[in-house]
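okay, structure incoming, though there's no sequence with it:
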């Protein structure tokens, strides 16, 4: 793959759903569909919103290993990113990705204690397209 960041970034930016994984107490992977990341920094850092009270947050607090997967169904290609997921509750990050309609989920607004930010940091990935897969490192 010639330009990993451009190719992967294009796939990520064109998806409305992201699949995120966590590890449960028994060591098994758990997968969940989420709305696309609110913000990304290259293909290394991705920010999502979620409920602090969610099962997933509790899993990340115990074991922050995670994967993201983005699937372009139209061209049957996809990208998996491996990394870590941090749970952020500070005002700076909460305000960074807050959007106007979020009060539908977080009634108390940006300071709602049940609102937090998931920050995924990738270190490597695997890209699939045209019946081939390719590993890559995220810088």
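Cool, the structure landed. Given the structure is predicted, the values throughout are model-derived calculations rather than measurements.

C-alpha only now, for contacts and for neighbours.
Noted.

give me the contact list for stretch 129-139.
With contact meaning Cα atoms under 8 Å, 6 or more residues apart in numbering, stretch 129-139 is reached by 1, 4, 43-44, 76-78, 122-128.

out of the residues you listed, list just those in helices.
In helices, judged by DSSP state H, the following of the contacts of stretch 129-139 are found: residue 4.

the contacts of stretch 129-139, buried ones only, as a ChimeraX selection?
Only the buried members of those enter the following ChimeraX selection, criterion being 16 or more other Cα atoms under 10 Å:
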select :43,44,77,78,122,123,124,125,126,127
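
could I get the full set of strands for this protein?
Listed in chain order, the strands of the chain (DSSP state E) span residues 17-23, 29-35, 39-41, 45-51, 65-72, 77-88, 115-129, 132-137.

mind putting those strands into TSV with distance to residue 107?
Formatted as TSV, the entries for these read as follows, by distance: least, Cα to Cα, whole Å:
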stretch	distance to residue 107
strand 17-23	23
strand 29-35	19
strand 39-41	22
strand 45-51	12
strand 65-72	28
strand 77-88	19
strand 115-129	9
strand 132-137	40
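
which stretch among those strands comes nearest residue 11?
Closest to residue 11 of the strands of the chain, according to Cα to Cα: strand 65-72, at 6.4 Å.

got the contact list for that closest one?
Counting by Cα under 8 Å, 6+ apart, the neighbours of strand 65-72 from elsewhere in the structure are 11-12, 14-15, 17-23, 77-85, 120.

and here's the other structure:
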């Protein structure tokens, strides 16, 4: 007699996965955890090199794969999240199955294991592909994964916001809960860096429609001896060819509550080197440029 293969149901497979990870075997979980336990959980999250990421496929089954742990301090993306937050970023290919899964069900899990301890986070995921985010998470090591650079169209960014989790700590299972947020808490410095990246991208592509997103509606620019509305800069940008060879370095960022300042060095910007200085103001969750002054360096002889 032939027997049909015993295909595991989603719930069964989930229990097996969590059981192997060390959850579901420690008895009744605590309803709340101490501040020390949350600190230990965060310290655990940033330690592993890899994280196990789970999405739900079209048939309702979990699909688990190992991915680089971008919360590890070795990665640039670790700086995009406040030090005490559990949000996370990941990168993936544009044609991967996990993006198809997330398009139908944005629920995702991230499991961090180190020795006998395990941290499971559950939450929602956004898929991002804007140039500023790609540049913010980019590490040169990603070239080994087949990406040509931060502007590679295959490079997609996942932004994960946990809603709850479990942490196997001191011999027992503990439940974690996180405040509901529209998205992960991004550090103020990282948010300003993203605004600057948007400004630079406008120069690179020669499109004011990109650049405008970085500016406050009442922003002023000093391109000469007096202040002018930022629209003057936008008009000049649209009248020039794209500055595709432009590179930049953020020399300084200073933040106090909802106001900030930044100095940016631009290289090969329309064939010249510039130093730009910005004042910025926080509006909602974003930072906007309120004033820009620029210095063009003398040509090298």
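On my side now, so go ahead. Predicted, not measured: the structure shown is a model, and the values here were computed from it.

still on that earlier bit, looking at the strands of structure 1, spot the one closest to residue 57 of structure 1.
If you check each of the strands of structure 1 against residue 57 of structure 1 by Cα to Cα, strand 77-88 wins as the nearest, at 6.8 Å.

that closest one against structure 2, how far on average?
Mean deviation of strand 77-88 of structure 1 relative to structure 2 after superposition (mean Cα distance after the TM-score superposition for structure 1): 0.8 Å.

how close does the aligned residue in structure 2 for residue 15 of structure 1 get to residue 142 of structure 2?
With TM-score structural alignment as the criterion, the equivalent of residue 15 of structure 1 in structure 2 is residue 48. When Cα to Cα, to the nearest Å is the yardstick, residue 48 of structure 2 and residue 142 of structure 2 sit 17 Å from each other.

before we move on, what about residue 65 of structure 2?
Applying Cα to Cα, the value for residue 65 of structure 2 to residue 142 of structure 2 is 17 Å.

these two - which one has more neighbours?
Ranked by neighbour count (other Cα atoms under 10 Å), residue 65 of structure 2 and residue 142 place residue 142 first, with 16 against 13.

counterpart of the more buried one over in structure 1?
Per TM-score structural alignment, residue 142 of structure 2 is aligned with residue 102.

buried sites along stretch 123-140 of structure 2?
Using 16+ other Cα under 10 Å as the burial criterion, the residues of stretch 123-140 of structure 2 that qualify are 123-127, 129, 131-139.

check stretch 263-283 of structure 2 too.
Of the residues in stretch 263-283 of structure 2, those scored as buried under the neighbour-count criterion (16+ other Cα under 10 Å) are 263-267, 269-270, 273-282.

which of those fall within strands?
Restricting those to those inside strands, with DSSP E as the criterion, leaves 263-267, 269, 273-282.

quick test: name the residue nearest the centre of structure 2.
Here the mean C-alpha position of structure 2 is nearest to the C-alpha of residue 89 (Cα atoms, centre = their mean), at a distance of 4.8 Å.

just give the nearest non-adjacent residue to it, would you?
residue 159 (4.7 Å; Cα to Cα, 6 or more residues apart in numbering).

how many residues are close by the counterpart of residue 82 of structure 1 in structure 2?
The equivalent of residue 82 of structure 1 in structure 2 is residue 122 (alignment by TM-score structural alignment). Residues contacting residue 122 of structure 2 under the criterion other Cα under 10 Å number 20.

from residue 51 of structure 2, how far off is the residue nearest to residue 122 of structure 2 when sequence neighbours are not counted?
Ranked by Cα to Cα, 6+ apart and with sequence neighbours excluded, the top spatial neighbour of residue 122 of structure 2 is residue 109, at 4.5 Å. Taking Cα to Cα as the criterion, residue 109 of structure 2 is separated from residue 51 of structure 2 by 10 Å.

what does residue 222 of structure 2 give?
Using Cα to Cα, residue 222 of structure 2 is found at 47 Å from residue 51 of structure 2.

between the two, who's got more neighbours?
For residue 222 of structure 2 and residue 51, the more surrounded residue by other Cα under 10 Å is residue 51, and the numbers stand at 24 against 17.

that one contacts residue 67, correct?
Yes: contact status for residue 51 of structure 2 versus residue 67: in contact at 5.4 Å, counting by Cα atoms under 8 Å.

and the residue nearest to residue 89 of structure 2, what pairs with it in structure 1?
Counting by TM-score structural alignment, residue 159 of structure 2 corresponds to residue 119 in structure 1.

against residue 73 of structure 1, how distant is its match?
In this view, residue 119 of structure 1 and residue 73 of structure 1 are 25 Å apart by Cα to Cα.

which one of those two has more residues nearby?
Set side by side, residue 119 of structure 1 and residue 73 give different neighbour counts by other Cα under 10 Å, the larger being at residue 119 (20 against 9).
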